[in-house]
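Engineer: no sequence for this one, just the structure:
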């Protein structure tokens, strides 16, 4: 979070330096960074890849040409992130740990920058406690252990806010260029996170009023204009694909949902309630009141846009969580160090049940685990040379991507594949219409049927596939694992 209330003008006296033992030379920002890295990195590989991460896995592993074809059909707004993962996995591999490590590093860097931002605007104590608070919140673990762009967008949000503060305080071409680059990164990683600019605009206006100087307006406007202009192609492609990815019907939050927004962003009822209380206490510091708009205005903008477009989801607001923690850190800094650290520990303890859940599953709390690993183990244990496999893949479960990932070269032949996903430019493999002909030479066929992604209820193969199997094959064995029905058909 930023504040322009007391941002000094170039002729103002410099702020008092923190005690020597807490100055930058003592690396005060390192403690929040290490805490975030340890908390988020613990059991990093334990939650298995879920459907969104399987999409990341599929996209990141494609050739540049295949990735370009994918962006023409779906996930255009995520292509900058996919390019990051494309180069990363070429070096680090595609294990769950490797796929998620950029997100871990992002939340660690966010905690560090949050400490620096707090020290710039308030005190070192406020910054350090804000960074430590951020590190122990359940949603930081959830998105820090996910191969998706939300953690990186949180880093870009914090960096952009810090760059804005530095540019307003000290001016200079390079600082404004750094701010423009941070805004560009923010939009490239998560386009809707550009709603943060509504809060930044309020900070710039308040700074101009406070200093009675409108000089920052031209460079601020130029930086934002250049960054947003570069993002126009991304936004247009994303707009064209909006219905495909999110549906056509807007689904704005209910008034009750808005009131409990901190619970939804933190992914914890108890932690969200405590955060709300700390933020309200933080507003007692008049320097924080304008900065609070960097939280309120982006949320208000998201709510407003969601009445016209289906973009609402609490995880899309993760980028404001560092700023929420900074406001809470201002409140914590009003206590002595031991008391502030004890309160951070209390938040961490309150979030332990949520932390435990997210280290076991990335699914919704009310949803059954879709156990891709267990399904792949069944096939690996019982398969024979020459086996074929068919999938129900008209939903978003990506069972074929998961099985190919876990079994590799031992994956049974995809009997109905008419074209590869890379060639088709999507996540769904086009299937042959002549099912009986496709299965003519097979004696054993596996059927992998994930539950309905919306209802969680058992599903079934498509009628043409089921009809062909029932006519020429008999069910030899069936298995049920969490989220999947598995059947082995043997030719009559």
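Structural biologist: Received the coordinates, thanks. Quick caveat: nothing in here was measured; it's all calculated off a predicted structure.

Engineer: Please count neighbours and contacts with C-alpha atoms only from this point.
Structural biologist: Will do.

Engineer: what about residue 56, neighbour count?
Structural biologist: By other C-alpha atoms under 10 Å, the residues close to residue 56 number 24.

Engineer: so it is in which element?
Structural biologist: Per DSSP states H and E: residue 56 is located in helix 51-60.

Engineer: Pull the residues that contact that helix.
Structural biologist: 67, 70, 82-83, 85-86, 89, 94, 99, 146-148, 396-398, 401-402, 427 (C-alpha atoms under 8 Å, 6 or more residues apart in numbering).

Engineer: Give me the subset of those lying in strands.
Structural biologist: Among the contacts of helix 51-60, no member is found in strands (DSSP state E).

Engineer: Buried ones among those?
Structural biologist: 67, 70, 82-83, 85-86, 89, 94, 99, 146-148, 397-398, 401-402, 427 (16 or more other C-alpha atoms under 10 Å).

Engineer: Check whether residue 419 sits in a helix, strand or coil.
Structural biologist: coil (DSSP: H, G, I helix; E, B strand; the rest coil).

Engineer: I'd guessed it sits against residue 430; true?
Structural biologist: Yes - between residue 419 and residue 430 a contact is recorded at 5.7 Å, counting by C-alpha atoms under 8 Å.

Engineer: Of those two, which one has the most company?
Structural biologist: residue 430 (16 against 13).

Engineer: Report the separation between that one and residue 393.
Structural biologist: To residue 393, residue 430 is 10 Å away according to C-alpha to C-alpha, to the nearest Å.

Engineer: What of residue 488?
Structural biologist: From residue 488 to residue 393 the distance is 17 Å (C-alpha to C-alpha).

Engineer: Where does residue 159 fall, secondary structure wise?
Structural biologist: helix 150-170.

Engineer: What is the subsequent helix or strand relative to that helix?
Structural biologist: That would be, after helix 150-170 and using DSSP H and E, helix 173-189.

Engineer: counting contacts, what elements does the first helix or strand past that following helix going along the chain pack onto?
Structural biologist: Downstream of helix 173-189, the next assigned helix or strand under DSSP H and E is helix 196-211. In terms of contacts (3 or more C-alpha pairs under 8 Å, 6 or more residues apart in numbering; DSSP states H and E), helix 196-211 is packed against helix 150-170, helix 287-291, helix 293-306.

Engineer: for comparison:
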């Protein structure tokens, strides 16, 4: 047949005839997205963490420990130094920072909480960096975003205490450890500085060093000098904290009472990492959140060959070793306060993020959906005014609306009487009838109470008295507060003052006594 008469076969489209170019195109498209993913892994956790920290930051009422921070931030520099020589030196670095912030922009709930919000944002961005070191940009993005959206991170982003700073430094210290393990000698010095900073923000943060030691033992650095540098860095970091450890040990009698260890403590610890406080979620949602997290971590361990090789050696000791050590220490004296272990929260976020990366897309979506509802409900709960112990806002609003000229206030409950010094403008014309010398004047955290004769004399001249009784978490403090309240009620009765207006709020009672 002549060539011109031969039937012609239509040319197949290039994409169908040759799958190789199409595959290359997909790969090129994926690679073109990687810079965007890496940029998102850097900025998205930082922005989301800061945004959630600022959302409703002044809504929750300041609670017991924050009242102490506000009180200390109002003191003069000599008064602050005198305080740290007597008590609470273990929080000294945070107090100094809050004093400087107060001097720069004023003392208030927003200004005292804002540094914690920034610290949580830094922790989220730092965990994204750590995730990228361990497993690439997708793991970094997942880990940083998950830490940013966990309610417990937001809860402590809105608290004027040191725990968010400890968490941020713990993340950066773990990243420095990984860089040093990779043979980058200059990171060893930075690692030592971060360990020292960790201890100076809170000595409990040094429990992370034990977790890092387990990581180093599992990693087994091939070069001996890498191991020597790491051990030297850890020793130098701890040595820098020794003066604080010595001073803190001499002040150990001021350590607050922690709840005793029970069989449910490990479960409660894990639940607390996911949703702060035991009353922020209904039990059903709390159980769903906890079981989902446990299932994800179990799945990660089962598929550990698909996970980055160093991830489990970093995440598991970080999550487990500090609480186990604190449990052991608490057998002698109860010290197991969950907030001391906030720096372990990034480890849980890292492991959950790694679990998501080893799952196919449909199961990743299912994991996200199972976590979404409990996390959203918990976020709303922690931003309520009465979501903390002591609804101090209720005290302030009641007095602003009902107090009259000539009224006095009378507080019962340990450090409840620091509220006036934490909010001096609100109590400028409301004398504290139960105090003779303030905590700032004494260089302590406790006001000097008026003796019975002086209290009776003051009450006899007062036309109206606001009696404010604060309850406490620990049983010992509750009993002492109850005895003080009973004694004050007897004094009010002797002075001819009887209860009139009454308001109950979270962990406190507000009673107007008048003639």
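Structural biologist: Right, received. Where do you want to start? Note that this is a predicted model, so its numbers are computed, not measured.

Engineer: Can you give me the TM-score here?
Structural biologist: Here the TM-score for the pair of chains, by TM-score structural alignment, normalised by the length of structure 1, is 0.85; 462 aligned residues with a C-alpha RMSD of 2.8 Å.

Engineer: about what we covered before: residues in structure 2 aligned with the helix holding residue 56 of structure 1?
Structural biologist: Matched against structure 2 by TM-score structural alignment, helix 51-60 of structure 1 falls on residues 64-73.

Engineer: what's the mean gap between that stretch and the aligned bit of structure 1?
Structural biologist: Comparison of stretch 64-73 of structure 2 with structure 1 after fitting gives an average deviation of 1.1 Å (mean C-alpha distance after the TM-score superposition for structure 1).

Engineer: buried sites along that stretch?
Structural biologist: Applying a neighbour-count criterion of 16+ other C-alpha under 10 Å, the buried positions in stretch 64-73 of structure 2 are 64, 66-73.

Engineer: Can you lay out those as TSV showing distance to residue 441 of structure 2?
Structural biologist: Converted to TSV, these look like this (distance: C-alpha to C-alpha, whole Å):
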residue	distance to residue 441 of structure 2
64	20
66	20
67	17
68	15
69	16
70	16
71	12
72	11
73	14
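
Engineer: Out of those residues, which two sit at the greatest distance?
Structural biologist: 64 and 73 (14.7 Å; C-alpha to C-alpha).

Engineer: Tell me which other helices or strands the helix holding residue 159 of structure 1 touches.
Structural biologist: Counting contacts by 3+ C-alpha pairs under 8 Å, 6+ apart, helix 150-170 of structure 1 is packed against helix 96-121, helix 138-144, helix 173-189, helix 196-211, helix 321-332.

Engineer: nearest spatial neighbour of the residue nearest to the spatial centre of structure 2, skipping sequence neighbours?
Structural biologist: For structure 2, the residue nearest the mean C-alpha position is residue 156 (3.5 Å; C-alpha atoms, centre = their mean). Spatial nearest neighbour of residue 156 of structure 2, excluding adjacent residues (C-alpha to C-alpha, 6 or more residues apart in numbering): residue 164 at 5.9 Å.

Engineer: With residue 332 of structure 1 instead?
Structural biologist: Closest to residue 332 of structure 1 by C-alpha to C-alpha, 6+ apart is residue 340, at 5.2 Å.

Engineer: If you tally nearby residues, what's the number for the one you found?
Structural biologist: The number of residues packed near residue 340 of structure 1 is 22, by other C-alpha under 10 Å.

Engineer: tell me what the helix or strand where it lies is packed against?
Structural biologist: Secondary structure assignment for residue 340 of structure 1, by DSSP H and E: helix 337-350. The contact analysis (3+ C-alpha pairs under 8 Å, 6+ apart) places helix 337-350 of structure 1 against helix 124-135, helix 269-282.

Engineer: List the ones among the buried ones among the contacts of helix 51-60 of structure 1 that fall in helices.
Structural biologist: With helices defined by DSSP state H, the entries of these inside them are 67, 70, 82-83, 85-86, 89, 99, 401-402.

Engineer: how about JSON lines for these, with distance to residue 182 of structure 1 added?
Structural biologist: Converted to JSON lines, those look like this (distance: C-alpha to C-alpha, whole Å):
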{"residue": "67", "distance to residue 182 of structure 1": "24"}
{"residue": "70", "distance to residue 182 of structure 1": "26"}
{"residue": "82", "distance to residue 182 of structure 1": "18"}
{"residue": "83", "distance to residue 182 of structure 1": "17"}
{"residue": "85", "distance to residue 182 of structure 1": "19"}
{"residue": "86", "distance to residue 182 of structure 1": "21"}
{"residue": "89", "distance to residue 182 of structure 1": "24"}
{"residue": "99", "distance to residue 182 of structure 1": "23"}
{"residue": "401", "distance to residue 182 of structure 1": "34"}
{"residue": "402", "distance to residue 182 of structure 1": "34"}
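
Engineer: And residue 220 of structure 1? What does it align with in structure 2?
Structural biologist: In structure 2, residue 220 of structure 1 lines up with residue 230, judged by TM-score structural alignment.

Engineer: Quick check: that match is in a helix.
Structural biologist: Yes - applying three-state DSSP, one finds residue 230 of structure 2 inside a helix.

Engineer: burial of it, as a residue count?
Structural biologist: Residue 230 of structure 2: 23 surrounding residues under other C-alpha under 10 Å.

Engineer: how about it, what does it touch?
Structural biologist: Contacts of residue 230 of structure 2 by C-alpha under 8 Å, 6+ apart are 177, 180-181, 188.

Engineer: Over to residue 382 of structure 1?
Structural biologist: Per C-alpha under 8 Å, 6+ apart, neighbours of residue 382 of structure 1: none.

Engineer: got a list of what residue 482 of structure 1 touches?
Structural biologist: Going by C-alpha under 8 Å, 6+ apart, residue 482 of structure 1 touches 368-371, 374.

Engineer: 10 Å instead?
Structural biologist: 368-372, 374-375, 450-451 (C-alpha atoms under 10 Å, 6 or more residues apart in numbering).

Engineer: try residue 302 of structure 2
Structural biologist: Contacts of residue 302 of structure 2 (C-alpha under 10 Å, 6+ apart): 296, 355.
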